[in-house]
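Student: the sequence isn't on hand, but the structure is:
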C-alpha cells in the first residue's frame, strides 16, 4: 500500500482496534482483554498493572489505574540489555510500599531494537508493544533512500507496521515534484504506506491522526526530521520542544532527550523518541528481507540456492539488474544491509561465525583456482 497527500484516505491505511475507554481506566493507554488475561496471575498476588511512560536511570514513570507513579526498577535490571524495562512495557507493580517497585513486565508483543555503537554490538531496545512505527523523513533536504531502507528493516523486524511520513511537504515547490518524491519512497518501501504531510498548511495530518488513533505508535527519525512538530500537532498542544533545523543539511539538535509515551486526544498513544544519528541493525534478517521483498522473490529463480547475487551464472537477480527491472542501487543496499546484519549476528552466534569463515575459505579457494587457471591459459 502507498499513499500520497492528495490520494490518501483514513480508511485505506492500516489500523488496530481501539479499546473501549469505559472498559478500564488504562484502556486509553492500550489495555485490552489480552493484557488483562496475561496479568491475571499477578492480580491474584495483589499486584497492579501499569504502562511505562518514561524510563530514567533506575526509575520509571508508570501510569496505573490510580494515576501516575514513580517506581524503582531494581528488580528488573538484568544483564541482558534487551530485557531492561522500556517505554511502552506493561509493568507489574506492587500495590503499596515506599518506595514502590516494578516486579517484572508482561511478555512483549513487539519490540523495536537497534544495535548500539559499542564494540560489543549490543542491542538497545527503544520501544515496546508498538503497533505502528512512523519513520519521519524531512523533504527539506535530499532524500536518503538507504537510510529509509535501514529504518524500515528495523521496523519490520520489530513486528510493528511501518509507515513513512514525509514531513515539510509545503517546502516542495509543486505538486508534480512532490508526487515524484513520494513515488521514489514508495519504490523503496514495498508494502509500506507513504504519506506526505505539512504542519504548516495541515495537509495529510487528518489521515495521519486517523492512523495513530488505532493503537500504540512510535515516532522515529533523524534530528531535524520534524518529529517533535508532528508530535505537537497530533497531541493538539505544544508538549514537545521544537528547534529549527539547519538549512544546509536539515539537521537539528536533539529536542527530545527521552522516550515518552503520551495519550493522544483522538485515541491511541504516541511514543516520541530522540533523533537517531546511528541506526544499526540488530539481528534484523527477516526485516531486511521484507524491505527488499522483490529481490527475495527474484532470488527464488536463481540457478544456485546459495547464490550471493554477485557474479554467479544463472543469477536471476543480476539478470533483473541488467534488464533494468531492478535498480542497481537497491541491490547494492540489499547487499550492504545483509552484510552488516550478518556481522552483528556473528558476534554472538558461534555457529554462524564458523559458517562465515567456511564460506570465505570456499570463495578464496575458488578465486585462487580461477587465477591459476588463468595463468595456465596464458602460459
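Tutor: Ah, there it is. Predicted, not measured: the structure shown is a model, and the values here were computed from it.
Student: please make it C-alpha for all contacts and neighbour counts, starting now.
Tutor: OK.
Student: what is the neighbour count of residue 22?
Tutor: For residue 22, the tally of surrounding residues (other Cα atoms under 10 Å) stands at 9.
Student: three-state assignment of it?
Tutor: Using DSSP: H, G, I helix; E, B strand; the rest coil, the secondary structure recorded for residue 22 is coil.
Student: what's near enough to touch the closest residue to residue 272 other than its chain neighbours?
Tutor: Counting by Cα to Cα, 6 or more residues apart in numbering, residue 219 is the residue found nearest to residue 272 once chain neighbours are left out, at 5.1 Å. By Cα atoms under 8 Å, 6 or more residues apart in numbering, the contact set of residue 219 is 133, 134, 135, 136, 227, 270, 271, 272, 273.
Student: putting a second one here so we can go through both:
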C-alpha cells in the first residue's frame, strides 16, 4: 500500500517525482524551527535540508513548509533524512516574514481549502477577516470561513450578515463549543486526496476543532486567557490524517498576518468594480470629481472602514496605484525574481521557440 496516498499524494506529484530518480518522494508533515518531520512509503522520519539547498536558496518562502512534497535521501541508520528538492507547489499560503525586510514566509503548501477561523466574541474583526480572505484567495486555495463560539454571541444573525456581506465568494459556517456534528458541517470540504489548513488568531479554537475532527485529543489546548484572547498552544505546524478523508494542517495562532501578496478581485470585488466606474482611470479615490468610490461612501452604499482596509492592504502588498494587470505583472516578477523577473522569463521562452 502507498502510505503517501493517505497524505494527499496525487498523480501530478507522482509524475514530477520521476524526474528525480535518485531520490525518494516524501511529504513534509511537521516543521519545528529548522527541522522537519516527513512521511515516505516507509514511514515517518525526521529531516533537514541539504547544505546545497540551503546555500542556493535565498528566499525564505522557497524553503520547505508543511504540505510540501519533497525529494529526499534516507540512510539506513537513525540519522536525519536529507531534503534536496521541493516539488512545484500547486498553492502556498504566504505571510510577510517577521523581522526580515522584503521577504515572505510560507505557512502551508499544496492546500485545497483554507479554513479561516474567527470566534464570535472578542476576536471578531471584519478588517482582519478581509485580510485573511485576500491572502487566502491569492494562495491558490479556496477559503472557507468558520465562525466559532457562536453560543457566546449575543447578536449572531447580525454578525453572520456582516461576514456574508464581505465574503460573497466563500462559504460561512457557524460552530459552537458544544457542536456535535462538526464533521457533517465540514464534510464537503474533507475529501480523500485533499489538504485543508486551519488559519486564525490564538484562542479561536483551531486545535480544539481539529481534535474533534480527529476524534481524539491529538493537539494540546490551553484555557482561554484574559479578555478571551487565548494562549499560543500550537508552536509548530503539523499535518494529521483525517478519518473523514484528506489531511488537516494545524498552524500557530497569528497575532498579525502581513500581506506580502494578496488577491483583491474576490475579497474586494465591489470596490474593484466601483474603481472601474471612476471618471479618471488613474483616480486615487481621495478628492477627484466623478470618483465612484467616494460617491458610494457618501451615499452609504460602501463602508468607509472597508475601503480604508482595502487601501491599507494595497499599500502593504506594494500594489498601491497599480491596476489589475499591473498587479499580476508584479506578482509574476516576484515569482521569477531569481531569474531576473518576468521579462527574462518571456525572453527565455521566446528564444526557446526560435530554436524549435
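Tutor: It's in. No experiment lies behind these values; they were computed from the predicted model shown.
Student: how close are the two chains, by TM-score?
Tutor: The TM-score (TM-score structural alignment, normalised by the length of the second structure) is 0.83; 319 aligned residues with a Cα RMSD of 2.4 Å.
Student: which residue is the nearest non-sequential neighbour of residue 92 of the second structure?
Tutor: Excluding its sequence neighbours, the residue lying closest to residue 92 of the second structure (Cα to Cα, 6+ apart) is residue 109, at 4.2 Å.
Student: and the one you found, what pairs with it in the first structure?
Tutor: Using TM-score structural alignment, the partner of residue 109 of the second structure in the first structure is residue 128.
Student: burial check on that match, number of neighbours?
Tutor: Neighbour tally, residue 128 of the first structure, other Cα under 10 Å: 25.
Student: against residue 231 of the second structure, how distant is residue 225 of the second structure?
Tutor: Here residue 225 of the second structure is placed at a distance of 6 Å from residue 231 of the second structure (Cα to Cα, to the nearest Å).
Student: could you check how far the residue nearest to residue 272 of the first structure is from residue 377 of the first structure?
Tutor: From residue 219 of the first structure to residue 377 of the first structure the distance is 60 Å (Cα to Cα).
Student: any idea what residue 217 of the first structure aligns with in the second structure?
Tutor: Looks like residue 217 of the first structure aligns to residue 196 there (TM-score structural alignment).
Student: what's near enough to touch that match?
Tutor: 111, 112, 113, 114, 115, 190, 246, 247, 248, 249.
Student: ok, the second one touching residue 190?
Tutor: No: the pair residue 112 of the second structure and residue 190 fails to qualify as a contact (Cα atoms under 8 Å) at a distance of 9.8 Å.
Student: helices of the second structure, start to end?
Tutor: For the second structure, the helices defined by DSSP state H cover 11-17, 51-56, 126-139, 156-166, 182-186, 206-214, 264-267, 269-275, 292-298, 304-316, 324-335, 342-355.
Student: what's the closest of these to residue 147 of the second structure?
Tutor: helix 156-166 (8.4 Å; Cα to Cα).
Student: just so I have it, where are all the strands in the first structure?
Tutor: In the first structure, the strands defined using DSSP state E lie at 48-56, 59-64, 67-72, 90-93, 102-105, 111-115, 123-128, 132-138, 161-167, 194-196, 216-220, 260-263, 269-272.
Student: starting from residue 304 of the first structure, give me the distance back to the most centrally placed residue in the first structure.
Tutor: The centre of the first structure sits closest to residue 155, judged by Cα atoms, centre = their mean, with a distance of 2.9 Å. Per Cα to Cα, residue 155 of the first structure is found 30 Å from residue 304 of the first structure.
Student: ok, now residue 279 of the first structure?
Tutor: 32 Å.
Student: and for residue 272 of the first structure?
Tutor: Taking Cα to Cα, one finds residue 272 of the first structure at 45 Å from residue 304 of the first structure.
Student: of the two, who's got more company?
Tutor: Counted by other Cα under 10 Å, residue 272 of the first structure and residue 304 do not tie: residue 272 has more neighbours, with 26 against 15.
Student: distance to residue 118 of the first structure added to the contacts of residue 219 of the first structure, as CSV?
Tutor: Putting the contacts of residue 219 of the first structure into CSV (distance: Cα to Cα, whole Å) gives the following:
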residue, distance to residue 118 of the first structure
133, 25
134, 26
135, 24
136, 26
227, 26
270, 28
271, 25
272, 24
273, 20
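Student: out of these, which is nearest to residue 317 of the first structure?
Tutor: residue 135 (28.1 Å).
Student: you'd agree the closest one is up against residue 165?
Tutor: Yes: contact criterion Cα under 8 Å: residue 135 of the first structure and residue 165 qualify, at 6.0 Å.
Student: aligned to residue 184 of the first structure, what sits in the second structure?
Tutor: By TM-score structural alignment, residue 184 of the first structure lines up with residue 162.
Student: quick check: the nearest residue to its match once chain neighbours are set aside vs residue 132 of the second structure, distance?
Tutor: Leaving out its chain neighbours, the residue that sits closest to residue 162 of the second structure by Cα to Cα, 6+ apart is residue 126, at 7.9 Å. For residue 126 of the second structure, the distance to residue 132 of the second structure equals 10 Å [Cα to Cα].
Student: more crowded one of the two?
Tutor: Ranked by neighbour count (other Cα under 10 Å), residue 126 of the second structure and residue 132 place residue 132 first, with 25 against 18.
Student: list the contacts for the counterpart of that one in the first structure?
Tutor: When the first structure is aligned by TM-score structural alignment, residue 132 of the second structure is paired with residue 151. Taking Cα under 8 Å, 6+ apart, we find residue 151 of the first structure in contact with 135, 279.
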